[in-house]
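Trainee: Got a predicted model here, sequence first, then my questions.
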Amino acid sequence: MKLFVCQACGNILYFENRACERCGHRVAFLPEKETMSAIEPDGEAWRILADKGESRMLCRNAEYDACNWLTDTGEGNGYCRACRHNGIVPDLSDPAQLAGWRELEVAKHRLFYSLIRWKLPLQARQDDPEHGLIFNFLADDPNSAEKVMTGHDNGLITIALTETDDIERERRRLEMGEPYRTLLGHFRHEVGHYFWDVLVRDGGKLEECRAVFGDDSTDYGQALQRHYAEGAPPDWQQNYVSAYATMHPWEDFAETWAHYLHIVDTLEMAAEFGMEVRPKVDRDGELTARIRFNPYEARDVEALVNAWLPFTFAMNSVNRAMGLRDLYPFILSPAVVGKLGFIHGLVRDVAKSGKAQGAAGRP
């Protein structure tokens, strides 16, 4: 994630800002330029200071304070590049559900920031009724014992609204023995399944992927039962980024995809702040890193890992000094780095080819 600057006064802006804290200008994200812009009223539209005064509309979800993005030129349905992929949203007349949906939208927009930066293909449901990417944000039915489950099915990603409850999310994290569970992590994991379909299965990379992650044709239902009955193998950290990744090659791919997004986006934020790790006691340089490059344009995964490991060692230590859990409580073994390298290759191939597909979708 980048830092941004207000075109009206030069103040620093953050991705979720709705207004500049110094000059009071309203600000919004302009996805095609990947930047935040100060905006000024222009009739029913807004004049964009970052784009030579061109006028654009705010996303319709700005009405609910759930989006701070601008729509594309000529966009007919009034939704931005991120919100056009929404399917079902919660009951917005319910203050608790509205607040939860806003939290989901924060995570979803951060996800789309990364997908747009890599120019990954994004087909909405309106353009591809069978496999287009669409998000349903569902609340549990109070009259039913059945709970909404977060998951993916042929481009349909369901996110349980209950995950926005910090207490409930922590309970599930402990119940499942997870060291990390966040809304953004859910989005990144589930969209990994979607891009397995798009970039691997339909992109001619199936055999290459199987050579790295294993045979995805093995029965998923049986693998799920086995995982919850037996757990992960004792040596799982030698080959997998998480215990859940051991369940099935599909989950291994999605977990690795999510971690790749974690690494790249966090390193970009560190680079924007000019972070450097130089421990005084590190005579061999193993814990030293200067994060001065754009991780979205890294040529190889080694450049990312060589910066990531010292950075997370430092941040984990800082968190412990505050009595908090590690920022990144995972081990990147050589086998996991190899899997991250496969993901890196997939994303880089698309980015280099410039295959970006915007599509109008449902609100």
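Mentor: On my side now, so go ahead.
Trainee: use CA for all of it now, contacts and neighbours both
Mentor: Noted.
Trainee: how many neighbours does the residue lying closest to Phe330 once chain neighbours are set aside have?
Mentor: Of all residues not flanking Phe330 in the chain, Val241 sits nearest, at 6.7 Å (CA to CA, 6 or more residues apart in numbering). By the criterion of other CA atoms under 10 Å, Val241 has 24 neighbours.
Trainee: same deal with Arg299?
Mentor: With other CA under 10 Å as criterion, Arg299 counts 12.
Trainee: so it sits in a strand?
Mentor: No - read with DSSP: H, G, I helix; E, B strand; the rest coil, Arg299 is coil and lies in no strand.
Trainee: Quick one: residues contacting it.
Mentor: Under the criterion of CA atoms under 8 Å, 6 or more residues apart in numbering, Arg299 has no contact partners.
Trainee: I'd like the distance between it and Lys108.
Mentor: In this structure, Arg299 and Lys108 are 27 Å apart, going by CA to CA, to the nearest Å.
Trainee: My read is that the residue nearest to Phe330 contacts Glu255, right?
Mentor: Yes - Val241 lies in contact with Glu255 (CA atoms under 8 Å); the separation is 7.2 Å.
Trainee: got the contact list for the residue nearest to Phe330?
Mentor: Each residue near Val241 by CA under 8 Å, 6+ apart is listed here: Asp252, Glu255, Thr256, Phe330, Ile331, Leu332, Ser333, Val336.
Trainee: Buried subset of these as a ChimeraX selection?
Mentor: Per 16 or more other CA atoms under 10 Å, the buried members of those correspond to this ChimeraX selection:
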select :252,255,256,332,336
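Trainee: Out of the contacts of Val241, which is nearest to Arg22?
Mentor: Phe330 (39.1 Å; CA to CA).
Trainee: which ones are touching the residue minimising distance to the centre of the chain?
Mentor: Here the mean C-alpha position of the chain is nearest to the C-alpha of Leu111 (CA atoms, centre = their mean), at a distance of 3.1 Å. Applying CA under 8 Å, 6+ apart to Leu111 gives the contacts Leu184, Phe187, Arg188.
Trainee: Second structure for comparison follows:
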Amino acid sequence: MKLFQCTNCKNTVVFENNTCVNCGYLLGYSSYYNKTVSLDSKASQWNVPELEDKTYRYCKNYNHNVCNWLVDVSRGNEYCLACSLNRTIPHILEDDNLIKWKHIEIAKHRLVYQLLRFKLPVVSKTTDEIKGFCFDFLAKEDLPEASKDIKTGHANGVITLLISEADPVVREQIKKQMSERYRTLLGHFRHEIGHYFWERLVRDKPDTLAEFRNIFGNESISYGDALNNYYNNGPQANWQQRFISKYASSHPWEDWAETWSHYLHLTDVLETAYNFGLKTNPKITAKKNLKINASFDPYRETSFEKVMDTGIPLLFALNSMNRSMGEDDLYPFIISDSVKNKLEFIHNLLKSN
């Protein structure tokens, strides 16, 4: 992600900060200008010189300490673009739910940031019921008995997330039960939005769909039967040679969503490396080049080869750093030649968008 600064004192701040710890000014983020600006704490709305002197106030969800995005007063909206996508939120009178919701919003806002950087359409279902998307954040205990088996997932532009996923203990337990190597809130969002964008970018475009089927397989095979087979019999044999994860081997739709989420992972870490100006010159000579020169904005880079030649050694370096801290690999995946072809398909699709 981009590095941000307080515009009052130039202190480095992170994407979610709503106050500068150095000078005490409030901070607000503009998704339209991709800027964080400092704000006078004595006011409730501001004329912001850095944002073309337009008048802004905080998104309504700032009152719950779950959002620091700004809203253009002239547009008459209560919620920022990211929060306008919410259809259902948990009962926030319960402190535990409020804490979980904050974790969820942090991940979701980062997702929306990334979709905007890709110049993908971000439209709420409240605006466009057919082509828009929205989020339902649900607690199982609040659901009627008939809906108790609901899971995190996507259907017709509605992305459902069980708020229990915001509890790191619960998430770790599920990760072990499912024999997964990686499970995060941001990962969930990237995966599920992948299903939505398959419908927008692939499904109704014959040439693109034909290319998709050539690379990922025929998605018209029974999805339900494929998932039942996966859960009953496990992943395909030698799945590591053709898929980014076990789950990706279950069905072409899941292969797409898993690969899509990994392309978003890769792009985000590359943007962070670019903003830090990361370069390395390893002290060994290796068969594969381990040098990093993150000198480009990955959202603007058209060369897939350049993305991979920088991204793979960057991920290796990040894994090595994690091990130095006694942690598991940050990115515990192998990118095979088959997976590279799938990532390249997504790369080209996004660059032509």
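Mentor: Now that the structure is in, tell me what you want to look at. All values reported here derive from a predicted model rather than from experimental measurement.
Trainee: TM-score for this pair?
Mentor: The TM-score (TM-score structural alignment, normalised by the length of structure 2) is 0.95; 350 aligned residues with a CA RMSD of 1.7 Å.
Trainee: Assign the residue nearest to the centre of structure 1 to helix, strand or coil.
Mentor: Here Leu111 of structure 1 is recorded as helix under three-state DSSP.
Trainee: ditto for Phe137 of structure 2
Mentor: Classification of Phe137 of structure 2 by three-state DSSP places it in strand.
Trainee: Then Gly24 of structure 2?
Mentor: Secondary structure state of Gly24 of structure 2, per three-state DSSP, is coil.
Trainee: That one maps to what in structure 1?
Mentor: Aligned counterpart of Gly24 of structure 2 in structure 1: Gly24 (TM-score structural alignment).
Trainee: just the strands in structure 2 please.
Mentor: Applying DSSP state E to structure 2 gives strands spanning 4-5, 12-13, 26-30, 35-39, 45-48, 54-58, 70-72, 86-88, 134-138, 153-155, 158-162, 279-280, 292-293.
Trainee: got the contact list for stretch 37-51 of structure 1?
Mentor: 5-8, 19-20, 25-30, 36, 53-58.
Trainee: CSV please, covering the contacts of Val241 of structure 1 and showing distance to Pro121 of structure 1.
Mentor: Output for the contacts of Val241 of structure 1, formatted as CSV (distance: CA to CA, whole Å):
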residue, distance to Pro121 of structure 1
Asp252, 22
Glu255, 20
Thr256, 19
Phe330, 29
Ile331, 30
Leu332, 28
Ser333, 30
Val336, 25
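Trainee: quick one: Val123 of structure 2 and Gly132 touch, right?
Mentor: Yes - at 4.8 Å, Val123 of structure 2 counts as touching Gly132 under the criterion of CA under 8 Å.
Trainee: Give the aligned equivalent of Leu217 of structure 1 in structure 2.
Mentor: Let me fix one detail, which is that residue 217 of structure 1 is Ser and not Leu. Taking TM-score structural alignment, the alignment pairs Ser217 of structure 1 with Ser220 from structure 2.
Trainee: Now do that match: how many residues are near it, please.
Mentor: Ser220 of structure 2 has 10 neighbours, counted by other CA under 10 Å.
Trainee: I'd like the distance between it and Glu254 of structure 2.
Mentor: Distance from Ser220 of structure 2 to Glu254 of structure 2, counting by CA to CA: 13 Å.
Trainee: What does Glu165 of structure 2 correspond to in structure 1?
Mentor: In structure 1, Glu165 of structure 2 lines up with Glu163, judged by TM-score structural alignment.
Trainee: how near is that match to Leu70 of structure 1?
Mentor: 27 Å.
Trainee: Show me which of these two is the more surrounded one.
Mentor: Leu70 (28 against 23).
Trainee: Mind listing what's buried along stretch 116-135 of structure 2?
Mentor: So for stretch 116-135 of structure 2, counting by 16+ other CA under 10 Å, buried means Phe118, Val122, Val123, Ser124, Lys125, Lys131, Gly132, Phe133, Cys134, Phe135.
Trainee: In structure 1, what stretch matches the longest helix along structure 2?
Mentor: Secondary structure of structure 2 per DSSP state H: the longest helix is helix 252-276. Aligned using TM-score structural alignment, helix 252-276 of structure 2 spans residues 249-273 in structure 1.
Trainee: roughly how far out does the matching stretch sit from the chain middle?
Mentor: Between the centre of stretch 249-273 of structure 1 and the centre of its chain there are 8 Å (CA atoms, centre = their mean, to the nearest Å).
Trainee: what comes into contact with it?
Mentor: Stretch 249-273 of structure 1 is contacted from outside by 1-3, 114, 185, 188-193, 196, 210, 213-216, 240-242, 244-246, 291-296, 304, 307-308, 336, 339-340, 343-344, using CA under 8 Å, 6+ apart.
Trainee: Give me the buried subset of these.
Mentor: The buried subset of the contacts of stretch 249-273 of structure 1 (16+ other CA under 10 Å) comprises 1-2, 114, 185, 188-193, 196, 210, 213-214, 216, 240-242, 244-246, 291-296, 304, 307-308, 336, 339-340, 343-344.
Trainee: Narrow these to those in helices?
Mentor: Per DSSP H, those map to helices at 114, 185, 188-193, 210, 213, 304, 307-308, 336, 339-340, 343-344.
Trainee: Map His347 of structure 2 across to structure 1 for me.
Mentor: When structure 1 is aligned by TM-score structural alignment, His347 of structure 2 is paired with His344.
Trainee: what's near enough to touch its match?
Mentor: By CA under 8 Å, 6+ apart, the contact set of His344 of structure 1 is Tyr260, Asp300, Val301.
Trainee: Tyr58 of structure 2 versus the nearest residue to Asn17 of structure 2 once chain neighbours are set aside, what's the distance?
Mentor: Nearest residue to Asn17 of structure 2, sequence neighbours excluded (CA to CA, 6+ apart): Leu27, at 6.6 Å. In this view, Leu27 of structure 2 and Tyr58 of structure 2 are 10 Å apart by CA to CA.
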